[in-house]
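Peer 1: Have a look; sequence and predicted model below, questions after that.
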Amino acid sequence: MSITSIPKTGLWTDYSTSKYALVCSSLAGFWLASLAGVWLALNIKYIKDIIASFAINIYLLLNAPGSHQDDSQTETTNLISGQIPAPLADEKREMARLFKFAPGVRDLLSKIFWDHHISWYIRWRLSIFTLAVLAAAMAIVVGGIYSAKLTTDGPALLESEDCGIWLFNEEKHTEEQALRAGVVDLEKETRAASYAKNCYREASTFDAAECDFFYHRAIPFEAPIHSQNCPFSSDVCTNDTTITFSTLLLDSSYIGINSPAPPRFRKRTTCTPLSMDERFIRNVTQNGTTRFYYYYGTRPEHDPPADYTYETAGDPYDKLVPAYDVFAYTTTSTNRKSYWNPIPELGHPKDSTLTIIFISSLGILYKGRSVDPLFPADEEVMLPGHKQPLFRNSDPRARPFACIDEMHLCLADGINCWPLYGKSPDDVNPNNLLFPPEFWLMYGSFLKTNTFYTIIKRLGRAFLAQELVSDYQSQALANDHWEVEMDNFFATSLARSQYDAWSIASAEDQVHQDKDGYFRASNDSEVGNLCGIYKFRPTSGYVSVSFWPFLVVCLTTPFFFGLSRQAWGWTRIKQEWKEWLQALRSFDLGEAMGFALREEPASGQSTRPQSHQSPAAGSSTDTEAQIPALNPPAGPSTTNAGLFSTQPTEQSAEDFSSVINAPGTGVGSDHSRPPESRASSARQYGTITAPEIEASSSTAEEEIIWEPLVIDILIYWSARLIGWILQSIGWIFWAVFWVPAEGIPRAYNAVVARLRQLWNGDGRITT
């Protein structure tokens, strides 16, 4: 009986984990994971720009005007306040250029190890910056590797158009239909037993696709409880040994039901060997044959009715079949017609199932002695040619044991519960509660999961001891082997519920309707739609993509791209828009059209406002009047405008904004050269090296201007917001507890004050 299911593709929510997933074909999942890795790699450039911005900002903060006022005065200290020594300024300008324009880690490492023209001041700071960029790159690489884990083999919802519970009609059927129904039940019972054997064992090394099909590999249950208390009358049990298996109150996701409020279940099975004294087992010998009668109840439906439960004849060891002969009966405590009515001593809890099983070993020799109550091997047998003795069961009577199965089904609250082996929940519902479709799916999944339905079709093959028999000989069994068998029965019953849940959701038994004596027991108008609520793990052909992690990966690139953009352009566009609106308000159509259709500035011109430009370090009021801060003299400009050019370039949004030349006291500066000649001799970044900057006679002390990125502005306003909050808290403490306002943490105030000092109206951080 094959287990092939098609999942429902598309987005769905796994309510057990609250995860949102996208189910698609394996090929589509492969491409999505690959594209996610490539998309993630695009972030390296933007993260590098952000780290470079941080490095420049830290440099500006540490070397802003006034930050050296407390330094001890030496003979090399500049006499003008706020002026930075020219050699140090040259190093800082070179470091700023490297931060800004180094293409990648390889170029940065080349500068650190092989460029001997840069000083150690730059070298060790550049090393820190390189490590930060390298760490970010490695993080992206690791993220790309883990992006392959965005796709997994399930889970997914089962795609099915018709779901329901189909049962065999026990009252109206032909003999042929009953035979086919028995074969169907045998297949279901066998596959559940195989699954329990291979997938429920903790130490099992079996790792087939079969164990990965269900949403949960196994339904967990508690360790067995051993007791000397008989679950029946004390004189009907033997050896004072009882074993109990049970689950906790589990939600129905363990059998694959997907629901925001899953119903719950609890299962309990108690088994014990029964007494074999003369009150319960009697023998009669006729014509040399001894027959044994087992009086554990009557069989009123037998033809003719019998006052005993079971009978055997002769010694089973004499039968030349190395197997176990097994027979079982079951009943319930309800008024439904039962084939077997147990004796009063076998009374069991209301709304539970009682199963009695008889087992005999036929012609089996064991390689070791055992006193197991169900699989005894007490009589020694020496076979010709064998040096070691073998053992057999000397008692010709069948070994009886009984199991009590209790099953409770509950709503999501875990309070309103109903027994499975009793009246239908619809019949016992005093509060008129509504049962969701998930409840009925769970109900149908446990209908045939008691001990009786675990072994009734397989009989002797249901025991693990049968697998140890080969050529009339069996491996030695432990003295408590029967407990291993009970553990296997309980696991098989749980595995059967997992398979039956899938069977209902996939309409497996629909093919048997009518012609094989099956009828549909579930009505959609009564139990609701059972489709679309079962989840499993597709074995092949489909994958599940974690939606939210995938969305985060997709958003990282636009996120870092936005943070790494220069905010200066936005400020300029906003200013032009305001000017255009002002022109409209003044009804000057020509001026408005002039702003709207304004061409890009010609070479040598600048659109940046000049009112906010800070003077260069060391300059005076007279020089400010003679040399403009941003705009070069009128006239044609050179084509090599670059790092030291005062005009905006058309290279890219990533270009360093400008480094303004101003007269100073730097070593080798030429005061006789007019600003025009100094501006025209500026060269592009790619042709200027550190030695040229230090040796150039035209290099004066420049002002470093850095256009802030979006992330810089966000950090700035976040720092101001934190400062405002702390200041408000400080004033509250002052008003309530009379704590001085100076108690506000000074670190935050210092940061905000420094940022405000570096921040000016045109949207640039400057020094």
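Peer 2: Arrived safely.
Peer 1: Only C-alpha atoms from now on, for both contacts and neighbour counts.
Peer 2: Noted.
Peer 1: Check the offset of the top strand by length along the chain from the chain's centre.
Peer 2: The single longest strand within the chain, with elements called by DSSP state E, is strand 399-410. In terms of C-alpha atoms, centre = their mean, to the nearest Å, the centre of strand 399-410 is set 37 Å apart from its chain centre.
Peer 1: try stretch 370-385
Peer 2: With C-alpha atoms, centre = their mean, you get 54 Å for stretch 370-385.
Peer 1: what sits up against it?
Peer 2: Outside of stretch 370-385, the residues within contact range by C-alpha atoms under 8 Å, 6 or more residues apart in numbering are 239, 273, 359, 361, 366, 368-369, 388-394, 399-400, 476-482.
Peer 1: then this one, side by side with the first:
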Amino acid sequence: MNSSHSPAIVGRWRNFHPDGTSELLISVHDPWGIIIITLAGIWLSWSTKYIKKIVCNGAIWLQLRQPASRTNDEGANQPGGHSTNRGEGDAVSHPEGPASEDTYLLGRGSGHSEIRDTKSLAHVLKDKSGVRDLMAEVFHGGNSLTAANRWRLAIYTTIIVLIASGVIIGGYFSARIKVDGPARLYSKSCGLWLFEGEKRSEAATRARMLDLQKEERAAHFAEDCYRQSVPPGSRCKLLYRPTLPVSPPIYTNDCPFASEICRFNQTVTFNTPLLDAKELGINSDLTPKFRRTTACTPLSMKFPYIQQTTTNGTTTYTYHYGQKHEADGTFNYTYRTVGEPWGKLAPIYDVFAYSSNADDSDQPVWIPHPDLTRPRYSTLTIMFISSLRILYEQRSDDPLFPADKEYPLPGDPKPWFRNSDPRARPLACIDSTEVCSSDGRECWNLNEPTSNTTTADNTPEFVLLYSSLYKTDVYYSLAKRQGRALMAQKKVSQYFSAELGDDPWVAEVQNLVWTALARTSINAWSVASGEDSIHEGKGGFTEVTKGYGDLCGKYKYNPQGYQSLRFIPIILVVAWLPFIWVLSWDAKRVDWIVRRPTLKIKELCSGIVSTLKTKIARLRQGHDIQVEHQQAAGSTPAPATHVSDQAGGLDEEDEDTLKWEPLVLWQLVCCIWFLVRHLGQILWLAICLLFYHLVCRFTNVSNDAGTRSEAVRGSQGG
């Protein structure tokens, strides 16, 4: 499972989340993802000056729309006083002439005579080109501003700083255009290939080795990703969800079987919630759901479940937990051990496991004991664990890893401990896997031969889920590795074992459950990538998913060398700068730009019409050509010079005169405000039109019905 050998599909696609939401993503190669994010940040930062222009334009509008000061009103009422006239773009008139100190940006003007020579706050904003200049004017402006205006300038500068900071923050969030993965896996051959050839052949041996490799791969993945103490590495980040949620150990003092076959009635259970198949990386709108339950308990070691016979000083133990079918016959016991394990001088654990077959039509190797009852279609796994020549630091009464006998070593003041019981320790586990519809209303057991539901489970999404759950019981977590599957084995060095901790048998069960979940996730990747397609046509490998639709392109993972970007935010970032740029245009200039070609077209059309009229008049009256030409020239309107004059006037602005020119944003706001104000009228008009349409339709239907009835009566009368 290597991401370097698993290319991703580049392009736009929709990512479906387990919570039911989705988003458009675009997957690109790694360098281009970084380049796009960098350009997006630069692109967004360019809009700062246009935002500043809009804000300053709004400030001037607020400045000029303030009512005249009381001083000005009083001056207007005095004899010889000047009246105050205010309009768009006009300065306030004062007795001493046009003065700018009586109007302020965010408040009314002051009538004090001692500030008549100070600068207008709006002029300060007009003159200063940056936040640094504005702040310098606030703190080092001297007497050019009054205290009130200085505070207003400080407040307004703060607003501009916040807006600029918002753009910077927007640039930061533009980096979040990138998502942590995922991308769709590219593969030409998707499906599940199983070995169905001869069991005693080279191909069968190769198939068993492949199962061993997959089992070990899942175990390593579980060890790296599911343990909290181990930081997740690149192996964990490859899958869409490195770990599937599972409950902590649930302890109960009961027995899932007949009470006399359980030892001490100790049961531990691990459950998963109802998981969406999207958690496995299956990317589709409607995906099925599944949940798993694993319950394990140590079995009784009393008679008649374990029996012993001694022949010539050698003791043989037989474990009667069901019948066993082998090539040389059927036996009434499940497992058998001979002699004392301590004398084998091997510091290992001997593990052997059997699994019941959920399908009754198969011929199982092991038929469980009648006391080992289980839910229908669930899988029962029994394992036997023997500790050979292993010494433990501390005494333990664990049901699977006991250490009850002292074993002193020369030169060591503290005694070691070993297992004094030569019998293997039995452990039984029940696995149950349910598959549910996409809405979770209908559920059935995975091993059920035919589901009695109305949900079609032959879609590619169901096939991917079924293939992912193939061989994911706890039996397949240790069937091929046996003793190497135990965590306790990894703690053995020479003949000495490190401390196993509290309830080591529960830790072993949890590790087996983690391995089963890890194999479920890896199986989804294996099927989507067509990992086993290389074995097709080689010694009995057959594709069992053929004919169930196209399984390719429906799996997502987190590959290396690729990045996925949010498509909609990219479009918004790209469109933001042109949008804010257009909004910052001067409305009059835009109007002039739009009207200029219109006027030219109008002049051209007028000239053509005048020429045609002249020719028609010449043909009708037969006048002299020169006279007609003069009349046509006289009737042709002179070019509209006011356009160029107006164009030139747009750029003419007095340096000391404060003017407000509407922007495109102002026109847009006016249009929106017009629609809001007349929304009631528009809705009323729409309702009237709808009512009129319904009345007309009803009238036409009535007329058609009357015409048909008259025709019927006429035919009957005839």
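Peer 2: Looks like it arrived, so ask away. As the structure is a prediction and not an experimental result, all values here were calculated from the model.
Peer 1: care to give me the TM-score?
Peer 2: The TM-score (TM-score structural alignment, normalised by the length of structure 2) is 0.82; 632 aligned residues with a C-alpha RMSD of 3.1 Å.
Peer 1: returning to that earlier point: of the contacts of stretch 370-385 of structure 1, which belong to helices?
Peer 2: 481, 482 (DSSP state H).
Peer 1: Give the PyMOL command for selecting the buried subset of the contacts of stretch 370-385 of structure 1.
Peer 2: The following PyMOL line selects those of these that are buried, judged by 16 or more other C-alpha atoms under 10 Å:
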select buried, resi 273+359+361+366+368+369+389+390+391+392+393+399+400+476+477+478+479+481+482
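Peer 1: just to revisit the earlier point, mean deviation of the longest strand of structure 1 from structure 2?
Peer 2: Strand 399-410 of structure 1 differs from its equivalent in structure 2 by a mean of 0.9 Å after superposition (mean C-alpha distance after the TM-score superposition for structure 1).
Peer 1: Mean deviation, the following helix or strand past that strand versus structure 2?
Peer 2: Beyond strand 399-410 of structure 1 on the C-terminal side, the first helix or strand identified by DSSP states H and E is strand 417-419. Once the two are superposed, strand 417-419 of structure 1 sits an average of 2.6 Å from its aligned residues in structure 2 (mean C-alpha distance after the TM-score superposition for structure 1).
Peer 1: Strand 417-419 of structure 1 - contacts with which helices or strands?
Peer 2: Judged by 3 or more C-alpha pairs under 8 Å, 6 or more residues apart in numbering; DSSP states H and E, strand 417-419 of structure 1 is in contact with strand 399-410.
Peer 1: In structure 2, point out the residues matching the strand it packs on.
Peer 2: Under TM-score structural alignment, strand 399-410 of structure 1 corresponds to residues 425-436 of structure 2.
Peer 1: which outside residues touch the matching stretch?
Peer 2: Against stretch 425-436 of structure 2 from outside (C-alpha under 8 Å, 6+ apart): 288-301, 374, 377-386, 399-400, 442-447, 473-474.
Peer 1: Please tell me how far the closest residue to residue 478 of structure 1 other than its chain neighbours sits from residue 676 of structure 1.
Peer 2: Of all residues not flanking residue 478 of structure 1 in the chain, residue 370 sits nearest, at 6.3 Å (C-alpha to C-alpha, 6 or more residues apart in numbering). Counting by C-alpha to C-alpha, to the nearest Å, the separation of residue 370 of structure 1 from residue 676 of structure 1 is 110 Å.
Peer 1: can you check residue 44 of structure 1 too?
Peer 2: Counting by C-alpha to C-alpha, the gap from residue 44 of structure 1 to residue 676 of structure 1 is 40 Å.
Peer 1: okay, those two: which has more neighbours?
Peer 2: More neighbours surround residue 44 than the other of residue 44 of structure 1 and residue 676, with 21 against 14 (other C-alpha atoms under 10 Å).
Peer 1: give the contact list for the aligned residue in structure 2 for that one.
Peer 2: The alignment partner of residue 44 of structure 1 in structure 2, by TM-score structural alignment, is residue 48. If you count contacts by C-alpha under 8 Å, 6+ apart, residue 48 of structure 2 has them with 164, 167.
Peer 1: Relative to residue 388 of structure 2, how far out is residue 48 of structure 2?
Peer 2: Counting by C-alpha to C-alpha, the gap from residue 48 of structure 2 to residue 388 of structure 2 is 75 Å.
Peer 1: How about residue 336 of structure 2?
Peer 2: Distance of residue 336 of structure 2 to residue 388 of structure 2, given as C-alpha to C-alpha: 15 Å.
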